[in-house]
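# Need a 3D model of the following:
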Amino acid sequence: MQKPLNGIKIIEIGSTIAAASASKQFTDFGAEVIKIELLNGGEIRRTPPFFQDIPNLETGAFHIALDTGKKSIVIDHLSNSGKEIITRICNDAQLVIIDLPVTESKKILNLLNKESGPSTVAISPHGLEGPYSNRIENEMSIFAWTTRMERHGHDGSEPLRYGPHVATIQIGATAAAVGLSIVWGHEHDGIRRDVDLSSVEALAGNVDTGYVDWVLLGTQRKSGMGRNTDNYPIGNYKCKDGYVMFAATLGPQFARLCEAIGHPELINDSRFNDPIEKSKHFEDFMEYLDPWLSNRTKKEVFKEMQQYRVMVAPVVNMSEVTDDEQAIARNSFVEIEHSQIGKTIIHGPPFKIEDSWEALPPPDFGSSTIEILTKLKYSKEEQIALFKIGAIR
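Here you go, the predicted model:
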């Protein structure tokens, strides 16, 4: 079966995790993605962890996972010769995804033909215009600007961030979604579009935004300190071999949980069936729940609770999820052959379409430079000259 994005050409510029995660959604579904890499390899190749903890441009986990199936050309994007190459590469593309400092992005974007050139998605911390447009940020400071860090902090303690690069990949997912939309739009109406994607805006309006609460109620949603002891059980609870996550606070869910742990009498217990009284008796309830959990593994808790239709899930790590029977049945993790480390496992497709997805190995640094330049009609003599002056590697 033909992959859904066959025939589409995408150019990725910037060597960032956000740009790489965006363009991955195209290459794995059949698009040709040319990765224009920085001379030093950029963020995506220099971010740990690395295979055997040895720094290497080819063996970083984020590069292996997010650069699958792409072509790599290394260009000095600041040089005049480099800009000329970039212009020629982009001429017949449908989309350019760029994530560079704003002044550099603008110079590249100005090279592209505004009539017949590709559509563009420009990723930057605060957008291409405005008083903050030239500010340099990192993932943590971007997250702080969105209000999400403040709202994820516990009362009385410091604000909290997500795990490293989770927010950045979410920015990339936003870029991929809008990128595919404007490619589809161009196919249908012939109009090219330029998207100015602010990372702060992409995160602030996504998933757990508290703006609606603030606008309507004047309140700011915030995490509680540790376990929720007012309305329970919700959140993570320790069991025999780790943790499980419950969401069983309300009437039917709470009642079924009481039955599952062998204490149906708690359903009508005045300590737990009145919201105000329930908030006073968390420790009393844990005298029933804790012993039941401490004698069962995560999987045992999950299976027994599922029989009573209680909302619960095991908190698993990567070694557990790759061996999970559901993940195996759906081929949620796939094996690829890496040029230096051999066979390795990466995550599979984000959704299933029959025979439409394939994760090919990530490219070695600059492995397609000569191929691409030759296709652009650069002679061998010109390629040598470009290499000599440092415009390519």
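# CA atoms for contacts and neighbours, from now on please.
Will do.
# Mind jotting down where the helices sit in the stretch 51-200 of the chain?
Assigned by DSSP state H, counting those that start in this stretch, the helices in the stretch 51-200 of the chain fall at 61-66, 80-90, 102-111, 139-145, 148-152, 166-189, 199-204.
# quick one: contacts for S279?
By CA atoms under 8 Å, 6 or more residues apart in numbering, S279 lies in contact with T229, D230, N231.
# Just the ones of those residues in strands?
Secondary structure assignment by DSSP state E places none of the contacts of S279 in strands.
# Just put these in TSV and tack on neighbour count and distance to A202.
Conversion of the contacts of S279 to TSV gives the following (neighbours: other CA atoms under 10 Å; distance: CA to CA, whole Å):
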residue	neighbour count	distance to A202
T229	16	33
D230	16	33
N231	18	32
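# Now flag whichever of those is closest to F302.
Within these, the smallest distance to F302 is 20.9 Å, found for N231 (CA to CA).
# Starting from R221, give me the distance back to the nearest residue to the closest one once chain neighbours are set aside.
Spatially, and ignoring its direct neighbours in sequence, N231 is nearest to T249 (5.9 Å; CA to CA, 6 or more residues apart in numbering). Separation of T249 from R221 (CA to CA, to the nearest Å): 19 Å.
# and what of S72?
The spacing between S72 and R221, counted by CA to CA, is 44 Å.
# what about the two, which has more around it?
Per other CA atoms under 10 Å, whichever of S72 and R221 has more neighbours is S72, with 23 against 17.
# and that one, what is it in contact with?
I34, K35, I36, E37, P363, D364, F365, G366, S367, S368, T369.
# Just give me the closest of those to H63.
Nearest to H63 among the contacts of S72, with distances taken as CA to CA, is P363, at 9.0 Å.
# Another sequence for comparison is provided below:
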Amino acid sequence: MSRPLDGVVVLDLTRFVAGPFCCLQLADLGADVIKVEIPKTGDEGRQIGPFHKGWSLYFTTHNRNKRGITLNLRDSKGKELFRELVARADVVVENYRPGVLDNLGFGFGTLTALKPGIILTSISGFGQTGPASKRAGFDQIAQSMSGIMDVTGFPDGPPVKVGTHVADYLTGVYAALATCAALTERARTGQGRHVDCALYDSMVSFLGLDLVGYAATGVARQRSGNSIGISVPVNLYRTKDGYVVVNAGVDAHWRQLAELIGRPELADDPRFRTRPDRVANADECDRVVEAWTATMTSAELCDVLEREGIAYGPFRTISEVATDENTLARRMLIEVENPSLGRIPALGSAIKIDGVPEPPPIDAPLLGQHNAEIYVEWLGHSRGELAQWQEAGIV
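A predicted model of the protein is given here:
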């Protein structure tokens, strides 16, 4: 069975998270992604933990299902080999600081001359243009500067970053989406595109209503802990043995919840009758709900809410998510075949398309694992040449 990007060749020049995660999405959709790393040392991600039997799970998470080669892009012979690769590629993905790829001699104009219709996807901290474009940018920097940390945490506490690499992962998804759109346009027009995605832009877009609301009204949303601020009761409530998110912000659901609590009169209480009323009296409403949830275990509360059709979600630890039946049924935690360790855990794909097979369970490549396959079998060079290049540090 075919996959949407079968036959598409992607040269992955990226490191760390956002770029590799973009290329992982393309690989999972069927693209032949060739990860290009520095000879001898490779991607810095190989040295970042946690480790499993000496192997970086950080590297596996972002680079499975790719082929891997080494190449020195600063060497004249290395540049020549890269030009050969570009001539056979459809997409180049890079996350150097803006200007670096041009300085290496491989700006978009050069790539287009080598391969008309090629797509260059650039991922950076602050974009290819704008006053901050030359700055280095990483996930937490983007979270801090974008305002995301201003709306994360509790009102009486300091700004807090989101618990995972949200800027990196979101930018990776945006970049993959834009790359697929550029491929679709190229199929229609033959024209390539330079895709420009930035961690900062991703996080500003993540503000969504909070940014637009301030621009229109001059009122900034304050940090609100685990509530969402615009709908009540929607919060993480304490139970006898843990926590459960209850979402009963819709008026009809609030009436149901008031009945469950055993206080149907609350549905018509002037403080709580409508959504705006409850938002204005959020603390009081939350106290009423938590006084009820605290009388049950999490399992008991979930059973009650399930029967009544009120949306809920029990708080779970990562260890619980790893063994959750839905995680496993949806293939979000899988095993892949590591070249030296055998089968090891890996992150599954969040993209499911009817009739499209799931990605093959192949781990991230060893450093230079596919050098012979690419340089000899694909580009047609001799094994003797490859050995010379390896000795010289070109590959």
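# Strands of the stretch 201-350 of the second structure, residue ranges please.
Using DSSP state E, counting those that start in this stretch, the strands of the stretch 201-350 of the second structure run over 234-238, 243-247, 311-314, 333-338, 342-347.
# Looking at those strands, spot the one closest to D102 of the second structure.
strand 342-347 (33.9 Å).
# Which of the contacts of S72 of the first structure are conserved in the second structure?
Retained contacts for the contacts of S72 of the first structure in the second structure, judged by both residues aligned by TM-score structural alignment, their matches' CA atoms under 8 Å, are I34, K35, I36, E37, P363, D364, F365, G366, S367, S368, T369.
# ok, now how distant is the residue lying closest to L266 of the first structure once chain neighbours are set aside from I169 of the first structure?
In space, and not counting its chain neighbours, L266 of the first structure is closest to C258: 6.4 Å by CA to CA, 6+ apart. Going from C258 of the first structure to I169 of the first structure by CA to CA gives 39 Å.
# got it, and I85 of the first structure?
28 Å.
# again with I13 of the first structure
Counting by CA to CA, the gap from I13 of the first structure to I169 of the first structure is 16 Å.
# Neighbour count: these two, which is higher?
I13 (25 against 18).
# residues contacting the more buried one?
A19, K35, I36, E37, V96, I97, I98, D99, L100.
# Isn't the fourth one up against I73?
Yes - taking contacts as CA atoms under 8 Å, E37 of the first structure lies within contact range of I73: 6.0 Å.
# Find the residues that touch each one of those two.
Shared contacts of E37 of the first structure and I73, counting by CA under 8 Å, 6+ apart, come down to G366.
# Is K35 of the first structure within a helix or a strand, and which one?
Assigned by DSSP states H and E, K35 of the first structure belongs to strand 32-37.
# what's the mean gap between that strand and the aligned bit of the second structure?
Aligned to the second structure and superposed, strand 32-37 of the first structure gives a mean residue distance of 0.6 Å (mean CA distance after the TM-score superposition for the first structure).
# tell me what that strand is packed against?
Applying 3 or more CA pairs under 8 Å, 6 or more residues apart in numbering; DSSP states H and E, one finds that strand 32-37 of the first structure contacts strand 9-13, helix 17-27, strand 71-74.
# Okay, buried residues for it please.
Using 16 or more other CA atoms under 10 Å as the test for burial, strand 32-37 of the first structure gives E32, V33, I34, K35, I36, E37.
# what do you get for stretch 103-114 of the first structure?
For stretch 103-114 of the first structure, the neighbour count (16+ other CA under 10 Å) marks S105, I108, L109, L112 as buried.
# Could you do stretch 231-240 of the second structure as well?
By neighbour count with 16+ other CA under 10 Å, stretch 231-240 of the second structure contains the buried residues S231, V232, P233, V234, N235, L236, Y237, R238, T239.
# Could you check how far that stretch is from the centre of its chain?
Counting by CA atoms, centre = their mean, to the nearest Å, stretch 231-240 of the second structure is centred 28 Å from the centre of its parent chain.
# what about R271 of the second structure, neighbour count?
With other CA under 10 Å as criterion, R271 of the second structure counts 18.
# nearest to Q253 of the first structure, of the helices and strands packed on strand 32-37 of the first structure?
Closest among these, using CA to CA: helix 17-27, at 37.7 Å.
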